[in-house]
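Asks: Pasting the sequence and the predicted coordinates here, then a few questions.
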Amino acid sequence: MAQDKLKLIPLGGLGEFGMNCMVLRWQDDIIVIDAGLMFPEEELLGVDIVVPDISYLTENRDKVRGILLTHGHEDHIGGLPWILSELNVPVYGTEFTLAYVEGKLEEHELLDDADLIEMVPGERIILGPFSVVPIRVTHSLVDCVALAIHTPVGVVLHTGDFKVDLSPPDNKPFDLHAFAELGKQGVLALLQDSTNVDRRGYTPSEKAVRPRLDEIFAQTKQKLFFSCFSSSIHRIRLAMELAHEHGRKVAVIGRSLDNSTEIAQDLGYLDPPPGLVINPGQIKDTPAHKLLVMISGTQGEPMSALSRAAVNNHKHAHIEAGDTVLLSSRVIPGNEKSIYRMIDHLERRDAEVIYDDGASGLIHVSGHGSQEELRLMINLVRPKFFIPVHGDYRHLKRHIELAVGMGVVEKTILLEDGDILEMGRDSAVKTGKVPVERVCIDSGGASTDVVEDLVIKDRRHLSEDGIILPIIAIDKRTGRVENAPEIVVRGMAIAEDGLISEAKQVVQKTLDVSSAEEKADYGVIKEKIRSDLKRYIQKNTSRRPLIMPVILEI
């Protein structure tokens, strides 16, 4: 009978923010919703990104029919290069989402082999036993969809990231009617975005930031530097409209912003009047009060254009006393230090910095629905089973409480990464787990490598306790030690004359009690030195540095 059950298996995004990836399986057919990445916590030293563990998919590679993308944010598409290099399957997304994906795959030299298929809201896609209808939703990015997946046991509705905006700047509103129709037909399971479950009320429309931004444009006497997320096309469009109204030329600086504005113009989401946008090289020839510089780096990323401009290290963007810098974005948790450090540099330049300006009007609105929008969606579709997605454990738990309090859902299920949920027409039961390790990627240098847990453990060890290198010169033929041992210490604050001289004696003693045969066998003598020195250091300092004996062959 288990063959007649629909399996839902989250590989990422349930229990953390980012790395969204959900698997649906019916017998021998699998579809995947989203393929995101996550930026690492501080303890993952030297790791650039974290992507989902797709070993379940690679083990069932012949069954995977495709990857369906809800929208183009990094936490939904960022893992694609890694996944497609292991598993080349068709990728479905809206026009704008695929434009982002193309750039990403081109960067990783995967575009030529990729099979990218455009999906249009309202138009059905058949993938084996799954019939998928994308439904237009609004978010902080354009061209976003929820997915209504018709399966042999009922409809599974995955909201993707959404808020209910009925008057968005691109005049493509949230499709309430389609969700209401689904509700009438009956929905087996609703998988709903939990990001803003802590926020009461409704999330304001994207248009709500216009009055405060208009005021800032009117009050700014010199250059205005405007920074927002490069994917916030609505915000970029609004800034360009205000620049035109206030008689300012627009220069775009920063690779991510450049790419986004180019894609948005190609696809008709941005249509600046002729002559409004100038080259960065023309900044110096434009009067300060006639200039808007759109610049990337809202999160204080070390090599971003705004971070470099803040320390006067950018070719075109020079921030001077009296200029205004507007950060039209939220502070992503974990980025506080780098953002406030950058703001300090800007303040040193006597620039006026406007950020998180809630007191005197909105300069940023969220792209995620607050509590009332989450309730509205549950009421519209009235699902039999409710499963919160996209959030830390506390968000998922709070979301369950919200759904239970409404009294319209038959059963709520809290899933975490790796859980297997088996659903029939009237049942939903957790039946086990698939392995989901976090896959850490180090993309520094020419190659992109997976960083093993052992490497991260070594990096942490080095950062906390330092390293000791005992250096000994030994004649391989005779086993004779040619001179007194040297000791190099890095990352440990210890007195040169005390501990180090005693450590040298410990090494010398080990050498003295070792036979010529042992000394000629480098593997044996290295291990003996390491073991004796480790015991001595631990006893005298309570620290456990990495000890790596170096034998110089004479």
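Replies: Nice, thanks for sending it over. Numbering: from 1, shown residues only.

Asks: Could you use CA atoms for every contact and neighbour count after this?
Replies: Fine.

Asks: Give me the contacts around the host helix or strand of Arg375.
Replies: If you go by DSSP states H and E, Arg375 is part of helix 371-381. By Cα atoms under 8 Å, 6 or more residues apart in numbering, the residues outside helix 371-381 that reach it are 163-164, 179-180, 182-184, 186-187, 190, 192, 196-203, 402-403, 406, 408.

Asks: List the buried residues in the helix or strand hosting Ser501.
Replies: For Ser501, the host element (DSSP H and E) is helix 501-512. Within helix 501-512, the residues that count as buried by 16 or more other Cα atoms under 10 Å are Ala503, Lys504, Val506, Val507, Gln508, Thr510, Leu511.

Asks: What subset of the contacts of helix 371-381 is buried?
Replies: When these are checked for burial by 16+ other Cα under 10 Å, the buried set is 163-164, 179-180, 182-183, 186-187, 190, 192, 196-197, 202-203, 402-403, 408.

Asks: and after the helix holding Ser501, which helix or strand comes next?
Replies: Scanning forward in sequence from helix 501-512 by DSSP H and E, the next helix or strand is helix 516-520.

Asks: So which residues of the stretch 1-150 of the chain form helices?
Replies: All helices of the stretch 1-150 of the chain, identified by DSSP state H, counting those that start in this stretch, fall at 55-59, 74-77, 80-86, 95-107.

Asks: let's bring in a second one:
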Amino acid sequence: MKLFENNLDTKIFALGGLGEVGKNMYCIMHGNEIIIIDSGVLFPEDSLLGIDYVIPDYGFLKRNEDKIKGLFITHGHEDHIGSINFLLQSVNIPVIYAPNQAAKLIKKKLIDRNIKYDNIVIFDENTKVKFKNLEVEFISTTHSIPDSFAIVVNTPNGTIVETGDFKFDFTPIGPMADLHKMARIGEKGVTLLMSESTNALNPGMSLSESRVDATLSDLFQRQLGRIIIATFASNVYRLKHIIETCKKNNRKVAIFGRSMETQIEIALEAGYIKDKNIFVTPEEANALKPEEVCLLCTGSQGEPLAALSRIANGTDKKIKLLPSDTVIFSSSPIPGNAQAISVTLNKLALKGVKTYTNTSLNEIHSSGHGNQEELKLMLRLMKPKYLMPIHGEYRMLKAHADLAVSCDIPRENTFIMQNGEVLSMLNGKVRKDRSFPCYDIYVDGNRIGDIGNVVIKDRKIMANDGILVVICNINAQKKLLLGKVNITTRGFVLVNENEELLKEIENKAFEVIVKELKNKKFNYTELKNQIVNEISPFIMDKTGRKPIVLPVIMDIKNSD
């Protein structure tokens, strides 16, 4: 690819994470060396019917895998590590550098997927990794999961800092961000800052986790019945605090939800959570008095299959709601999930359960991402010449660029990029270069990349208008239609209530098939096409709908 033939320039580009919240994957390339930062997954929108995950396009990496020096992980959230198992099946990655918590999560993920990979190196804030042209070091940051880091890449053309996910919390539950190291690196000179933009639209500072700590402690002291808390399983510091609060209030903890169980298991193993004896099984929880137990579960976003949804529906086999229960949503709605959360809240209300959600009066959740003032602080500490906002929708990237301008970075030195667009850095100057194709890759079950837009379009049509199958038997040799045409539908109309319409469609199909069989140049493909081409507008005219029309033609050869 001519775009990458100049060995003097340092190239910076994203394979995911721009124009979206998730699927983070960023690459820095100099000469014959490529380092990758993160390999995340994006959970699909409702419109991507049947799709399990959206992952980055690994085409460029596959074509250049001999240049890859390693994959560097900022922290252990799914939007940063969730596609590693797919990456390792597609591209040869010589080594993965990851902080402790992320390394444990990655190993667990690979074991679950039966993928053997042994070269995971754990780093900390003192680690330095040197290659021929590139040198990598790390800065501790504050996020909602332990062992979160910014990554510093020193190149022949300048220093690049990729922040990972961060916030500035001056009274955190976990360790403080290393402000002093950030300032030192900023004083040395940062050419390009790649800074996350998730909360770039939110003014002020994000709420301190210690404020959430105080609110939850107060709620625990005031509730006499059983407490059920739904929160993000990945928010390890929140889990740590909830468990410590339970211990202070003499409550045992029962875990519901597979992802919650995994995070607790790893947190215990890593020492983030100390007391193993506080945990009980669901059966043991049922035997305790309500005021002696807390249920910690997934489902804070109203996910239909999550633990809290099952409990609210009354379908969980182990736990049944009590009128004296209190349910706490220690989270904020992710955009697009408000309706699902509302459904769960209404079901809980119907059962007479008291609920608490995150409001200005109930500060029971704090974001792990920095608001505008924190993004400004990062800009002031790093003092970059250039800014490339990352990890956000385009409106977030634009807002972040505006913040940079307010912090004295020239507008022309900010770059709002798309996945596949390339920045070139040479002698401390950064410019926008050309681009290369970079697509979303869909994962459907065990199939990776086999599902394209055509399949998604067909699924949408079937979901909206259903499918109509035209079944007929013919004798191709004699060009005869044998018997009548059968029509069957799914998701289009109720058969018993639309017999007249289906009879009209049957007669129309009969006419089309008989006419086509009389054609001297008759063939199966043309017959199928003609059935679709004539039946589809006929149905559209009759019903205003356009189901998928599927002809099924069987050639019956007479024995005589």
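Replies: Okay, I see it. Because the structure is a prediction, the values reported are computed rather than measured.

Asks: can you put the helices of the stretch 1-150 of the first structure in JSON lines and add distance to Lys290 of the first structure and mean neighbour count?
Replies: Listed next are the helices of the stretch 1-150 of the first structure as JSON lines, based on distance: least, Cα to Cα, whole Å; neighbours: other Cα atoms under 10 Å:
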{"stretch": "helix 55-59", "distance to Lys290 of the first structure": "54", "mean neighbour count": "14"}
{"stretch": "helix 74-77", "distance to Lys290 of the first structure": "34", "mean neighbour count": "23"}
{"stretch": "helix 80-86", "distance to Lys290 of the first structure": "41", "mean neighbour count": "19"}
{"stretch": "helix 95-107", "distance to Lys290 of the first structure": "32", "mean neighbour count": "18"}
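
Asks: Wasn't Ile160 of the second structure part of a helix?
Replies: No: read with DSSP: H, G, I helix; E, B strand; the rest coil, Ile160 of the second structure is strand and lies in no helix.

Asks: what's the distance between the equivalent of it over in the first structure and Ile149 of the first structure?
Replies: Alignment note (TM-score structural alignment): Ile160 of the second structure maps to Val156 of the first structure. The gap separating Val156 of the first structure from Ile149 of the first structure is 5 Å, by Cα to Cα, to the nearest Å.

Asks: if we can go back for a sec, run through who's touching the helix or strand just after the helix holding Arg375 of the first structure.
Replies: Next in sequence after helix 371-381 of the first structure, counting helices and strands by DSSP H and E, comes strand 385-389. With contacts defined as Cα under 8 Å, 6+ apart, strand 385-389 of the first structure is touched by 13-14, 188-194, 396, 399-400, 403, 409-415, 428.

Asks: cool, and stretch 93-107 of the first structure?
Replies: 68-72, 77-78, 80-81, 92, 111-112, 116-121, 142-145, 263-264, 267.

Asks: hey, where'd the strands end up in the stretch 251-400 of the second structure?
Replies: For the stretch 251-400 of the second structure, applying DSSP state E, counting those that start in this stretch gives strands covering 252-256, 279-280, 293-297, 326-329, 354-356, 386-390.

Asks: matching residues in the first structure for the first one?
Replies: Using TM-score structural alignment, the residues of the first structure aligned to strand 252-256 of the second structure are 249-253.
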